[in-house]
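Chemist: Sequence and predicted structure below; questions after.
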Amino acid sequence: MGDFTINSYDKHFSLKDFNPDDTNGLLKGNVKAEYEKLQEKFSELQDVFYAAKKYRLLIILQGMDCSGKDSTIKKALSGANPIGFNVENFKVPNQTELDHDYLWRIHNKTPRKGEITAFNRSYYEDVLVPRVHNTIDDNIIFSRFREINEFEKYLVNNNTIVLKFFLHISKEFQWEKLKNRLESPEKNWKFSVADLKERKFWDRYQECYSDVISNCSTKEAPWYIIPANHRWFRDYIILKTIVKAMEDLNLEYPPLDGNIEEFMKELNESK
């Protein structure tokens, strides 16, 4: 399996060097059986993860419009038990959020012990959109890069597993998706005029995302560049990465607090 991890600063990093059509030489049929096993394994691991309450898992999904952040949660994480699984969406900050520091609205949305939380967009929007539209200068942006690295290090030091996925699509793929949203009545609701406006800044977004990934990929919290033109491959790689991270924790169900024989005796007496 190819390595899609970016875990150290690389000033020469560029998304142009990654092919959004890449499937690592695999076909959908090649991974169907394994994918189904991964779904089963994820459900099993989540159950132990929730019961053990030793760690927290934060999954961050970033990508251009139409990259499939919603569908990744719907498909790759379809086996998640709602008990212990949360999804947080971060839209344009409201006035109250703007009156605080940019990480204020984020921290209390991170997972508690035993929980898995998926961020559909995240605090990385605050070092991306303002830079693309020149509302914040680069000095502030690079200062935020350092702050984000420290924030993620703090989360990791407090037993949070941070998995960051960039869903990498091509400009042509996005065009097809936007066209489909306009032509299909059942998908009209997904279309936003804002998507067309932001599409005009495609090249600038690619540059800024490259800087984000280069500056904010660390050993503790690396970025994963996920080729996402093929949805099945995107879901397979993301689920495989999540399952591997959870397996590496080697968690076990916590023992019963008390004497089982005494509890059984009391239970039998209550028949």
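Modeler: Perfect, thanks for sending it.
Chemist: Every contact and neighbour count from this point should use C-alpha atoms.
Modeler: OK.
Chemist: Doesn't Asn86 belong to a strand?
Modeler: Yes: secondary structure assignment places Asn86 in a strand (DSSP: H, G, I helix; E, B strand; the rest coil).
Chemist: Quick check: the gap between it and Pro130.
Modeler: Distance, Asn86 to Pro130, by C-alpha to C-alpha, to the nearest Å: 27 Å.
Chemist: Ala51 too?
Modeler: Applying C-alpha to C-alpha to Ala51 and Pro130 gives a distance of 41 Å.
Chemist: tell me the SS of Phe233?
Modeler: helix.
Chemist: Quick check, it in contact with Asn30.
Modeler: No: between Phe233 and Asn30 there is no contact under C-alpha atoms under 8 Å: 10.5 Å.
Chemist: adding another structure so you can compare the two:
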Amino acid sequence: MYLYHFGITELPFTLTPNTSYFYGLPTHNQALQVLNTALQSGEGFIKVTGEVGTGKTLICRKLLNELPDHFVTAYIPNPYLNPEELRRAVATELSVELSERADQQEFTQRIQKKLIDIHRGGNSVVLIIDEAQALPLESLEVMRLFTNLETESRKLLQVVLFGQPELDEKLSRSELRQLRQRITFSYSLDKMDKDQLYHYVKHRLKIAGYRGGDVFSRRVCSELYRASEGTPRMVNVLCHKALMLAYGEGKNHVLKKHMQLAIKDTDACKQRPKFQWLWYVAVPVLIGVATVAWHFVNGAGLS
């Protein structure tokens, strides 16, 4: 691979969320601030949404790593679970023993006892669910019932939902309005702008051990931004491919042609047709001309 060629110790643009590469984009920092504020204030439901590849799982892992010690966490990364499976998954995470034929009543009693024991020990429990848009409607309702467990002053269980925008669509359904009303803190992740993308790429190379000049120039990063639209995952995919192409030609930096080839090789890059901007200019002009013509014709007809 290109590690020795660029003087780095590990691959800087892998797709696995790695908190050691956390850059601290403004949108990621703000999301973490919202999460920490909400959890410290004892809110029942918190929601973070973002498009595919914008860093939800990375923030989720960052949160798990940095929560204060008094938080007991239960983490469910794959929530495509029916209500029964979800109950058992939560019970397993909290080390609650259930019988094979445990019904909802037994689960509620045992989980509540566990939560009360944790609360008496001065700790709080937070359930973190990644890819929450995959939760069936019935399981989302189970989530709401979880947060009914409370003392006179505080929820015994807080729930953080990470999901794609489809989660918002699901929560907009009338049968989930009670759950929707309980989400008191939410945040929607933004994509990177062009300048953030440039510094993001430099940061990842630096963490990987690179100490030279720019491997990705601002000109190349502009091409990268156009294709990736500022989505971190797509930036990683394209940078990795571009580095391999530069290495193959013995170059010490990525050229524009390398990035263009990487983009061409990536199915997920939906490049806008050339001169698409003309469409956005032409349509309003045509509408304006048509409107003037209509008024002229009708005005002439009236006279």
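Modeler: All right, it came through fine. Because the structure is predicted, anything quoted here is derived from the model rather than measured.
Chemist: TM-score them against each other, please.
Modeler: Remark: TM-score between the superposed chains equals 0.33 [TM-score structural alignment, normalised by the length of structure 1]; 142 aligned residues with a C-alpha RMSD of 5.5 Å.
Chemist: Between Asn86 and Pro130 of structure 1, tell me which one has more neighbours.
Modeler: Asn86 (17 against 14; other C-alpha atoms under 10 Å).
Chemist: and the nearest residue to that one once chain neighbours are set aside, what element?
Modeler: Spatially, and ignoring its direct neighbours in sequence, Asn86 of structure 1 is nearest to Thr117 (4.7 Å; C-alpha to C-alpha, 6 or more residues apart in numbering). Taking DSSP states H and E as the criterion, Thr117 of structure 1 maps to strand 116-120.
Chemist: same thing with Pro130 of structure 1?
Modeler: Here Pro130 of structure 1 is assigned to helix 129-132, by DSSP H and E.
Chemist: list the buried ones in the next helix or strand after that helix?
Modeler: Next helix or strand after helix 129-132 of structure 1 toward the C-terminus (DSSP H and E): helix 138-157. Within helix 138-157 of structure 1, the residues that count as buried by 16 or more other C-alpha atoms under 10 Å are Ile141, Phe142, Arg144, Phe145, Ile148, Asn149, Glu152, Lys153, Leu155, Val156.
Chemist: Surely the first one and Arg131 touch.
Modeler: Yes: applying C-alpha under 8 Å, one finds Ile141 of structure 1 in contact with Arg131, separated by 7.3 Å.
Chemist: hmm, back to that, what's the separation between the residue nearest to Asn86 of structure 1 and Gly63 of structure 1?
Modeler: For Thr117 of structure 1 relative to Gly63 of structure 1 (C-alpha to C-alpha), the value is 18 Å.
Chemist: How about Lys197 of structure 1?
Modeler: Counting by C-alpha to C-alpha - Lys197 of structure 1 and Gly63 of structure 1 are separated by 16 Å.
Chemist: and the two? which has more neighbours close in?
Modeler: Between Lys197 of structure 1 and Gly63, counted using other C-alpha under 10 Å, Gly63 has the larger neighbour count: 21 against 10.
Chemist: how about the helices in the stretch 51-200 of structure 1?
Modeler: 69-75, 95-98, 104-107, 129-132, 138-157, 171-183, 193-199 (DSSP state H, counting those that start in this stretch).
Chemist: Residues contacting the first one, please?
Modeler: In other words, helix 69-75 of structure 1. For helix 69-75 of structure 1, the surrounding residues in contact (C-alpha atoms under 8 Å, 6 or more residues apart in numbering) are Leu61, Gln62, Gly63, Ala118, Asn120, Arg121, Leu167, Arg234, Asp235.
Chemist: do the second one as well
Modeler: For helix 95-98 of structure 1, the external contacting residues (C-alpha under 8 Å, 6+ apart) are Trp104, Arg105.
Chemist: Can you give me the neighbour number for Glu66 of structure 2?
Modeler: Residues near Glu66 of structure 2, counting by other C-alpha under 10 Å: 9.
Chemist: residue boundaries of the strands in the stretch 1-150 of structure 2?
Modeler: 45-49, 71-76, 124-129 (DSSP state E, counting those that start in this stretch).
Chemist: what does the stretch 151-271 of structure 1 give?
Modeler: Using DSSP E, counting those that start in this stretch, strands in the stretch 151-271 of structure 1 cover 160-168, 223-227.
Chemist: So which of those is nearest Gln174 of structure 1?
Modeler: Nearest to Gln174 of structure 1 among the strands of the stretch 151-271 of structure 1 is strand 160-168; the distance by C-alpha to C-alpha comes to 10.5 Å.
Chemist: Give me the buried positions along whatever helix or strand Ala227 of structure 2 lives in.
Modeler: Assigned by DSSP H and E, Ala227 of structure 2 belongs to helix 218-228. By 16+ other C-alpha under 10 Å, the buried positions in helix 218-228 of structure 2 come out as Arg218, Val220, Cys221, Ser222, Glu223, Leu224, Tyr225, Arg226, Ala227, Ser228.
Chemist: Distance check, the closest residue to the third one other than its chain neighbours against Lys257 of structure 2.
Modeler: For Cys221 of structure 2, ignoring the flanking residues on the chain, the nearest one in space by C-alpha to C-alpha, 6+ apart is Tyr198 at 6.0 Å. Note on Tyr198 of structure 2: its distance to Lys257 of structure 2, by C-alpha to C-alpha, is 18 Å.
Chemist: So for those two, which residue has more residues nearby?
Modeler: Just comparing Tyr198 of structure 2 and Lys257: by other C-alpha under 10 Å the higher neighbour count belongs to Tyr198, 22 against 14.
Chemist: and the gap between that one and Thr92 of structure 2?
Modeler: Tyr198 of structure 2 is 43 Å from Thr92 of structure 2, by C-alpha to C-alpha.
Chemist: Helices of the stretch 151-300 of structure 2, residue ranges please.
Modeler: Under DSSP H, counting those that start in this stretch, the stretch 151-300 of structure 2 gives helices at 166-171, 177-182, 194-207, 218-228, 232-248, 256-264, 276-302.
Chemist: Out of these, the one nearest Phe146 of structure 2 is which?
Modeler: The nearest among those, by C-alpha to C-alpha, is helix 177-182 at 10.8 Å.
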